[in-house]
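In: here you go, sequence then predicted model.
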Amino acid sequence: MNYTSLSISFRIGLAFHAMNNEGSSGTNVMEPRRISVGGHNYDGISGEMVRRHVLENFVRIAKSKKLPLSLAGEGLHSDRAKDLVKEWIAQNSEIQPIEDKGDGEKDGGGTQEEKKKKAILKMEPRHFAVASRKLLECCAIVDVGGFLAAISKEEKVQRDGKDYGVEGTLKRDSVFDVGWLISETPAIVEFSQHAAYRPDGQHNLFTQNMRAAVYGGVARLDLGRIGYNDWAWLAPDRNDLHLDDEQRRQRAAALLDAWEQWLLSPAGAKQAGWLQHTGQLEGILVLSNFGPAPFRSPIEVELRYDAEGSPLAERIKPNPRYRAELATLAEAKPGRYRALEFDGLPGLARAFDQARAAIGL
């Protein structure tokens, strides 16, 4: 790939929505997510919410392109790699049963037969590189979305018809990061009361919020890490620990498609009857072959105080310079960076097409 990292800095208008809430706090009032800065509440949509729906797009695209997906990966299960790691440990003859001495025990205790029953298969750091290669190969979500598989010895696997405890931890960081969407101005939140009717004639009252704002967002995609085995340094004598170039390109293309789809049609919570009205859309993509792609927030945080030491009224405000700063950087270092600005939906689609061509997808 010609560029190994891509960042997205953007502003998006969302109105009449309830895309992210914190819960009801034991009442019938659904409270929106908020960010408190300088005594003011700003509307927020968490990066986890955005990330979840980008990954949902990725799953659909991966299935359509017949990219490999495990069952837990397709379902975006939080422990999506645990069963894969357990299976790999069970099938790897290099990992031989050892006696489980228990917590704090030195001699294991019990008869020889009891010790055999307590035998465990333990993954150690020297196994990480080969195990990671297997997981990258069998599931694109494990590769792109990352995972943490922490397996305690109470978990069981079978080998040669016998049950063994299994122990080990394996981790992979996600190849993309997402910031919160933060409103440029203090939150505008309206509450309306609704009733949930039941066949017996009773009904429950509940209060739902509805918000409107222009939000600033940032994301960074480390495309060069897709299909790349983070633990390869533990087995430098192996040359087949990473996926091949074509597999990596396919997954990188799917991730760009997933992000483009989300920006063209944002998804979040409570949309069945509260689908957001989308409005303003602008931003900039920055491509980098010099480490992680730089980004700038479309919002600016004020850290100034008045003469009495009290926070100023406006603590968060729009940052009108965010695109110009990144474009100027790309012009100053054309061998390292490329900037692609966009306005509106057609501009976004064109910018992503230009990014795919520049990356070599």
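Out: Happy to help now that I have it.
In: please make it C-alpha for all contacts and neighbour counts, starting now.
Out: Noted.
In: buried stuff in the top strand by length along the chain?
Out: Taking DSSP state E as the criterion, the chain has its longest strand at strand 203-221. By neighbour count on 16 or more other CA atoms under 10 Å, the buried set for strand 203-221 is 208-221.
In: out of those, which comes closest to residue 48?
Out: Distance to residue 48, by CA to CA, is smallest for residue 219 among those, at 11.8 Å.
In: distance check, residue 317 against residue 74.
Out: From residue 317 over to residue 74 the distance is 39 Å, taken as CA to CA, to the nearest Å.
In: neighbour count: these two, which is higher?
Out: residue 74 (21 against 15; other CA atoms under 10 Å).
In: excluding sequence neighbours, find me the nearest residue to that one.
Out: Nearest non-adjacent residue to residue 74, counting by CA to CA, 6 or more residues apart in numbering: residue 59, 6.1 Å away.
In: do the same with residue 134
Out: residue 88 (7.9 Å).
In: now residue 261: how far from residue 15?
Out: Noted for residue 261: a distance of 19 Å to residue 15, by CA to CA.
In: which residues of this protein fall in helices?
Out: Assigned by DSSP state H, the chain shows helices spanning 47-64, 71-74, 82-91, 112-117, 128-138, 140-145, 245-264, 322-332, 344-359.
In: distance to residue 181 added to the ones you listed, as CSV?
Out: Formatted as CSV, the helices of the chain follow (distance: least, CA to CA, whole Å):
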stretch, distance to residue 181
helix 47-64, 7
helix 71-74, 26
helix 82-91, 31
helix 112-117, 53
helix 128-138, 30
helix 140-145, 20
helix 245-264, 12
helix 322-332, 15
helix 344-359, 18
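In: one more to weigh against that first structure:
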Amino acid sequence: MKVRYRRIVVWGIIWLLTFGCLRATLLAAEICPPSTRDELNGAAENAAIWISENQLDNGRYLYEVAISETGEPVILGGYNLVRHAGTTMSLYQIIEAGESEYLVAADKGLQFLLDRSIETNEILAVAEGTADAKLGTASLLTISLVKRRSATGDARYDDLLIKLGNFIVEMQRDDGSMLNFWDQETNSPVPNVTSLFATGEALWALASLHNLFPEKGWDKAAFLTLDYITSQRDEDESVWPRPWADQWAAYSLNEMSHWGLSDNHIDYAKKLSSQFGVAVRWESQRNGGIDGLVHSPEPIAAGQGTWLEAIGMLYKLSEEDSRMEHLREPLRDRLLCAAGRMRVKQVLDTGVTEFDGGWFIGGISRVDGQQHALSGLMFAASSLEE
């Protein structure tokens, strides 16, 4: 009898511990602060203000800043041209949405890139000094120029867009994969070096170019890379879990939504939706207390911002493609949850230019945190009725 009683007690403890662990992890309550359209747009504008007010006269952005022990800003070193191009692109996105006051800052950021351009009769790339040119810089510069053209109607950079497109195609391999570096000494791609990030960026650039210049035939190259991403890239890059959470691929799918996407492409979009949805759910259960024992350190703001971008684009795709229709409301729910969490974590009202409008994780903020959050918050706002 005593043995049986002990077993019951032991199993009771095991079940209580199991339930407690589930309650602290998979079954934990989500915290999703509600937000209005104006609040989300306001947070996006605050990010744009941070970017523009911390920009140098030569167009360079404040790259990374920390909060000192005394509460003062500490400017950290380093710079990244790809992130510069992405930040410029995000400014053109908000300009395209109607906020023209950021055009001066965006154009200064654009000129910073053009001052570092490598141009021939056929191609254009961007690099610092004699360094290898990166595919991602050219791709995000391309999208920046496409967005600028859409926002302003100014076609002055069309010739550069064609050269950028030629460069991107030059970096494409026969299977649709993309090489990451261009060697200035050999005037050719560096063989056998690829990038998870740059492949999706290049696809979005090609898709954007085709929608702007349909007579140029950029769609053939775009479909080739989309097929590669949806069928082979994760295996080649040893990605796990699959698919890799690629917000640039989500941008691309939305850009190509009227092209006649295959069932395989849509299946990939559904899997992306699941990946980003799980990420938001897990992060939204970070409520302090015991869950700190089971959650990894909080992702940087740039990472959380990419979730917003991806889900925002997949939500737009669900509005265009009936095969995604059943995911429309779940995607919108995840988008608004993540956006609400980003909004309330934005630093405001300190009176310090380097702080206000930024996101600080572990006391540090980097420019791409503001970039990705800016874009994603706009997409979340657009999902709400005016």
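Out: Yep, that arrived. Predicted, not measured: the structure shown is a model, and the values here were computed from it.
In: so after superposing, what's the score?
Out: Here the superposed chains carry a TM-score of 0.23, computed using TM-score structural alignment, normalised by the length of structure 1; 134 aligned residues with a CA RMSD of 6.8 Å.
In: still on that earlier bit, shouldn't the residue nearest to residue 134 of structure 1 be in contact with residue 131?
Out: Yes - with contact defined as CA atoms under 8 Å, residue 88 of structure 1 reaches residue 131; the gap is 6.8 Å.
In: before we move on, back to that, and for the residue nearest to residue 134 of structure 1, the neighbour number?
Out: Residue 88 of structure 1: 18 neighbours (other CA under 10 Å).
In: what about it, distance to residue 157 of structure 1?
Out: 10 Å.
In: next: residue 212 of structure 1.
Out: 51 Å.
In: what's the span of stretch 52-66 of structure 2 from first residue to last?
Out: OK, stretch 52-66 of structure 2 end separation, CA to CA: 18 Å.
In: going along the chain, name the strands of structure 2.
Out: Under DSSP E, structure 2 gives strands at 64-67, 73-75, 117-119, 124-126, 133-134, 181-183, 188-189, 364-366.
In: same check, this time on the stretch 151-300 of structure 1
Out: Assigned by DSSP state E, counting those that start in this stretch, the stretch 151-300 of structure 1 shows strands spanning 156-159, 162-172, 176-178, 181-186, 189-197, 203-221, 277-288, 299-301.
In: residue 32 of structure 1 is nearest to which of those strands?
Out: In terms of CA to CA, the element of the strands of the stretch 151-300 of structure 1 nearest to residue 32 of structure 1 is strand 203-221, at 6.8 Å.
In: remind me what the closest one packs against, helices and strands.
Out: strand 5-17, strand 31-32, strand 176-178, strand 181-186, strand 189-197 (3 or more CA pairs under 8 Å, 6 or more residues apart in numbering; DSSP states H and E).
In: next, count neighbours for the residue nearest to residue 89 of structure 2 when sequence neighbours are not counted.
Out: Spatial nearest neighbour of residue 89 of structure 2, excluding adjacent residues (CA to CA, 6+ apart): residue 144 at 4.3 Å. Number of residues near residue 144 of structure 2 (other CA under 10 Å) recorded here: 26.
In: so residue 144 of structure 2 sits against residue 85, correct?
Out: Yes - between residue 144 of structure 2 and residue 85 there is a contact under CA under 8 Å: 7.5 Å.
In: which neighbours do the two share?
Out: Common contact partners of residue 144 of structure 2 and residue 85 (CA atoms under 8 Å, 6 or more residues apart in numbering): residue 110.
In: now the residue nearest to residue 134 of structure 1: how far from residue 133 of structure 1?
Out: 11 Å.
In: how many residues are close by the nearest residue to residue 57 of structure 1 once chain neighbours are set aside?
Out: Spatially, and ignoring its direct neighbours in sequence, residue 57 of structure 1 is nearest to residue 258 (5.0 Å; CA to CA, 6+ apart). By other CA under 10 Å, 21 other residues sit near residue 258 of structure 1.
In: list the contacts of residue 218 of structure 2.
Out: Taking CA under 8 Å, 6+ apart, one finds 206-207, 209-210 in contact with residue 218 of structure 2.
In: excluding covalently adjacent residues, which one is nearest to residue 370 of structure 2?
Out: residue 47 (5.3 Å).
In: sorry, that was for residue 348 of structure 1
Out: What sits nearest to residue 348 of structure 1 in space, not counting adjacent residues and going by CA to CA, 6+ apart, is residue 342, at 5.2 Å.
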